[in-house]
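Trainee: Below are the sequence and a predicted model; questions follow.
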Amino acid sequence: GGTYVNDFIHNGRVKRVYVQADAPFRMQPQDIGNWKVRNTAGQMIPLSAISTIRWDIAPPQLIRFNGSLAMEMQAGVKSGASSGDAMRDVQNIMAQLPDGFDYEWTGASLQEQRAGSQAPLLYAVSILFVFLCLAALYESWSVPFAVILAAALGILGALAATSLRGLNNDVFFQVGLLTTVGLAAKNAILIVEFAMQLQAQGKTAFAAAVEAARLRLRPIVMTSLAFGFGVLPLALGTGAGAASRVAIGTAVLGGTVISTVLGLLFVPVFFVWVRAWVQKRNQTETFAKIS
């Protein structure tokens, strides 16, 4: 079949160089025996003098990866298992092979590996970005913690809904998780911002939090219902490609319900805790300066 050697430029175009016998000398299998090689005495002898020819079974083509002999394997995932579980099983199998074997991911598996390793960093950057925006909004480093703690309620709801439906922690679930964090933070902002305004008018942190939760009940419930009914078709999706839609819709719907129900109860508590901690710290610093 010939052997690729190198490239050369001809009339401004790059062309490949193949070493190959002339057509009349490579038409039949027995022609290989007529090829000559040099022996230790420097004489040219035909291959038929030192070898025999027979038919055998071989792969139709030889695959190389980064210059090494390789073979490509494709596998499907059974119902109820995630692609991440399948990839871990493949890694365990490859770890049992003798020395000299290695593996590389390609295609969608490679992209999943890269995306999976970036997920913790993306979560950290998202939370940091939300915290800095809230710190600039409230002009405080402590108040944003009340909102960040509320985002954990949305994560809890997304995890609970996904677990109840028997779904897996895949990349689609992670997209829904980030969306849930934003929604939970939005509901908390509605309460915390109004509580800050009431506290600035002279009310205590507890009274301001209770009043803010009561006044913001209707807008929070209305926006959450609208968002929940909007993602309901995703959570109940069927047909081709439904797995990705169901994973996103379930995570977002579960996070929306739990963050709305528990957020109305716990966000005021978080706000009171944070404001009490800040007040206690300020009093301690003032006492230390006086002493």
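Mentor: Now that the structure is in, tell me what you want to look at. Numbering: from 1, shown residues only.

Trainee: switch to C-alpha atoms for all contacts and neighbour counts from now on
Mentor: OK.

Trainee: Measure how far stretch 20-28 is from the centre of its chain, please.
Mentor: From the chain centre to the centre of stretch 20-28 is a distance of 53 Å (Cα atoms, centre = their mean, to the nearest Å).

Trainee: Likewise for stretch 261-273?
Mentor: Going by Cα atoms, centre = their mean, the spacing between the C-alpha centre of stretch 261-273 and its chain's C-alpha centre is 31 Å.

Trainee: same question, stretch 6-25
Mentor: 45 Å.

Trainee: For that stretch, measure first residue to last.
Mentor: Counting by Cα to Cα, to the nearest Å, the length from the leading to the trailing residue of stretch 6-25 is 23 Å.

Trainee: same check, this time on stretch 72-81
Mentor: End-to-end distance for stretch 72-81: 22 Å, by Cα to Cα.

Trainee: Which residues in that stretch does the neighbour count mark as buried?
Mentor: Within stretch 72-81, no residue qualifies as buried by neighbour count (16 or more other Cα atoms under 10 Å).

Trainee: Other residues contacting that stretch?
Mentor: Contacts of stretch 72-81 from elsewhere in the structure, counted by Cα atoms under 8 Å, 6 or more residues apart in numbering, are Ile63, Ser83, Ala86, Gly166, Leu167, Asn168.

Trainee: Identify each buried residue in whichever strand or helix holds Glu112, please.
Mentor: In the assignment (DSSP states H and E), Glu112 maps to helix 107-138. Of the residues in helix 107-138, those with enough neighbours to count as buried (16+ other Cα under 10 Å) are Glu112, Ile127, Val130, Phe131, Leu134, Ala135.

Trainee: Of the residues you listed, just say which sits nearest to Ala213.
Mentor: Leu134 (18.8 Å; Cα to Cα).

Trainee: Okay, one more to line up with it:
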Amino acid sequence: DNKLYDVILRLDPGERATPSDISGLHVRGRDRALVPLDAVTRVEERIGPRQLNHFNRVRSFTLSASMAPGFTLGQALDSLNAAAAKVLPAGSTVDLAGESREFRESGGALYFAFALALIFVFMVLAAQYESLLHPLTVLLAVPLAVTGALAALWIARSTLNVYSQIGMILLIGLVSKNSILLVTYANQLRLEGHDAMSAMREAGRIRLRPILMTSVATIFGALPIALGLGAGAGSRRPLGYAIIGGMLLSTMLTLFLVPAVFVVFERARGRRTDVSVPQRSGDYQPVTTVTASSEARS
């Protein structure tokens, strides 16, 4: 049934009490005949391990350690692999368990999920704005959020683990909201005839309060996670650090960077559309249309 079962064979306690009991065991030789075990073995008494551990059906030993202050989990694993390559004999392998295993397995998946989230948000915004420039303006808040999250983790002496990686993916949607509020309202004013500077200035004045309210609400919502309240909250603290740090830095800089980039893009697009191509003589022939009224024809 394609299942693996652990089978342990052993003698009764009365038949395995002394080393001489081994002489009563038999094994099959090359000719399939039974051979006493004491004929091919020698019994010695010496110090040895009480048990032999196995991992994935291979003889193994477990190494547990704690990280020194100022080091991340990724740095610790890199140092461990470098030391294992120097110390362990040839043919030895290193495998991970627990949080270290989750970190290694989710490391590559994080970059894929992050890139996929950016592409999805860009496609939705491009369809909404019918432009390729405005989505870029909106997504300028994402690098600021990632920088703030990494800075918060560094200040808190925390690590980049699975929880902090989830927080960074959440920041893509949280911080893009602030840029969307500004760009959407500015586009509406542009359709009403406002120039780029006045439209963004008015959008900043009207949208400042919603941006601050939602950002502050998000920060206070992540505060209990960052403080580590509740059972098992210690492992979830990096999630709160990433959200709070990313929202703080992104909110402060988005209010300045996004309007500036929006105005630059709008002016560049305006100059491109205002460029007129001079007509050369001889390219077009003038057409004269003569109409006559019914009275003149009569």
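Mentor: Okay, I see it. Worth saying up front: this structure is predicted, and the values here are computed from it rather than measured.

Trainee: What about Ala231 of structure 2, how many residues nearby?
Mentor: The burial count assigned to Ala231 of structure 2 is 7, neighbours taken as other Cα atoms under 10 Å.

Trainee: swap in the one 10 residues further on?
Mentor: Under the neighbour criterion other Cα under 10 Å, Tyr241 of structure 2 is assigned a count of 30.

Trainee: where's the aligned residue in structure 1 for it relative to Ser83 of structure 1, distance?
Mentor: Alignment note (TM-score structural alignment): Tyr241 of structure 2 maps to Thr250 of structure 1. For Thr250 of structure 1, the distance to Ser83 of structure 1 (Cα to Cα) stands at 19 Å.

Trainee: which other residues reach stretch 174-190 of structure 2?
Mentor: With contact meaning Cα under 8 Å, 6+ apart, stretch 174-190 of structure 2 is reached by 134, 137-139, 141-142, 145, 196, 199-200, 202-204, 207, 211, 247, 250-251, 254, 258-259, 262.

Trainee: equivalent range in structure 1 for it?
Mentor: With TM-score structural alignment as the criterion, stretch 174-190 of structure 2 aligns to 183-199.

Trainee: and what of stretch 115-135 of structure 2?
Mentor: Stretch 115-135 of structure 2 maps onto residues 124-144 of structure 1, going by TM-score structural alignment.

Trainee: could you dump the buried residues of helix 107-138 of structure 1 to a markdown table with distance to Ser68 of structure 1?
Mentor: As requested, those are arranged in a markdown table below (distance: Cα to Cα, whole Å):
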| residue | distance to Ser68 of structure 1 |
| --- | --- |
| Glu112 | 24 |
| Ile127 | 44 |
| Val130 | 47 |
| Phe131 | 49 |
| Leu134 | 53 |
| Ala135 | 54 |
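
Trainee: Which member of those residues is positioned nearest Val19 of structure 1?
Mentor: Using Cα to Cα, the shortest approach to Val19 of structure 1 within the buried residues of helix 107-138 of structure 1 belongs to Glu112, at 40.9 Å.

Trainee: if we can go back for a sec, could you turn the buried ones of the contacts of stretch 72-81 of structure 1 into a ChimeraX selection?
Mentor: Isolation of the buried members of the contacts of stretch 72-81 of structure 1 (16+ other Cα under 10 Å) is achieved in ChimeraX through the command below:
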select :83,167,168
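
Trainee: Switch the contacts of stretch 72-81 of structure 1 over to JSON lines; also include distance to Pro233 of structure 1.
Mentor: Output for the contacts of stretch 72-81 of structure 1, formatted as JSON lines (distance: Cα to Cα, whole Å):
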{"residue": "Ile63", "distance to Pro233 of structure 1": "45"}
{"residue": "Ser83", "distance to Pro233 of structure 1": "24"}
{"residue": "Ala86", "distance to Pro233 of structure 1": "29"}
{"residue": "Gly166", "distance to Pro233 of structure 1": "18"}
{"residue": "Leu167", "distance to Pro233 of structure 1": "17"}
{"residue": "Asn168", "distance to Pro233 of structure 1": "19"}
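
Trainee: What is the nearest of the contacts of stretch 72-81 of structure 1 to Asn34 of structure 1?
Mentor: Ile63 (28.7 Å).

Trainee: Okay, the residue nearest to the spatial centre of structure 2 and Gln128 of structure 2: tell me how far apart.
Mentor: Among the residues of structure 2, Leu110 comes closest to the average C-alpha position under Cα atoms, centre = their mean, at 3.4 Å. Leu110 of structure 2 sits at a distance of 27 Å from Gln128 of structure 2 (criterion: Cα to Cα).

Trainee: next one: Ala296 of structure 2
Mentor: Computed as Cα to Cα, the Ala296 of structure 2 to Gln128 of structure 2 distance reads 57 Å.

Trainee: and what of Leu249 of structure 2?
Mentor: 27 Å.

Trainee: same deal with Ala217 of structure 2?
Mentor: Ala217 of structure 2 sits 26 Å away from Gln128 of structure 2, taking Cα to Cα as the criterion.

Trainee: So whatever residue of structure 1 lines up with Gln51 of structure 2, which state does it fall into?
Mentor: Taking TM-score structural alignment for the superposition, Gln51 of structure 2 sits opposite Gln61 in structure 1. At Gln61 of structure 1, secondary structure determined by DSSP: H, G, I helix; E, B strand; the rest coil is coil.

Trainee: so how many other residues sit close to Gln61 of structure 1?
Mentor: Residue crowding around Gln61 of structure 1 was assessed by other Cα under 10 Å; the count is 7.

Trainee: Please apply the same query to Ala151 of structure 1.
Mentor: Each residue near Ala151 of structure 1 was counted by other Cα under 10 Å, and the total is 26.

Trainee: what does Trp35 of structure 1 give?
Mentor: Neighbouring residues of Trp35 of structure 1 were enumerated by other Cα under 10 Å; the total is 15.

Trainee: does it really touch Met44, like I thought?
Mentor: No - with contacts counted by Cα atoms under 8 Å, Trp35 of structure 1 stays clear of Met44, the gap being 9.4 Å.

Trainee: And the helices in structure 1?
Mentor: In order along the chain, structure 1 carries the following helices (DSSP state H): 83-95, 107-138, 144-164, 171-200, 205-215, 217-235, 242-290.

Trainee: got a markdown table for the ones you listed, with distance to Val17 of structure 1 too?
Mentor: Listed next are the helices of structure 1 as a markdown table, based on distance: least, Cα to Cα, whole Å:
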| stretch | distance to Val17 of structure 1 |
| --- | --- |
| helix 83-95 | 37 |
| helix 107-138 | 30 |
| helix 144-164 | 57 |
| helix 171-200 | 45 |
| helix 205-215 | 77 |
| helix 217-235 | 55 |
| helix 242-290 | 48 |
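
Trainee: Much appreciated, bye for now.
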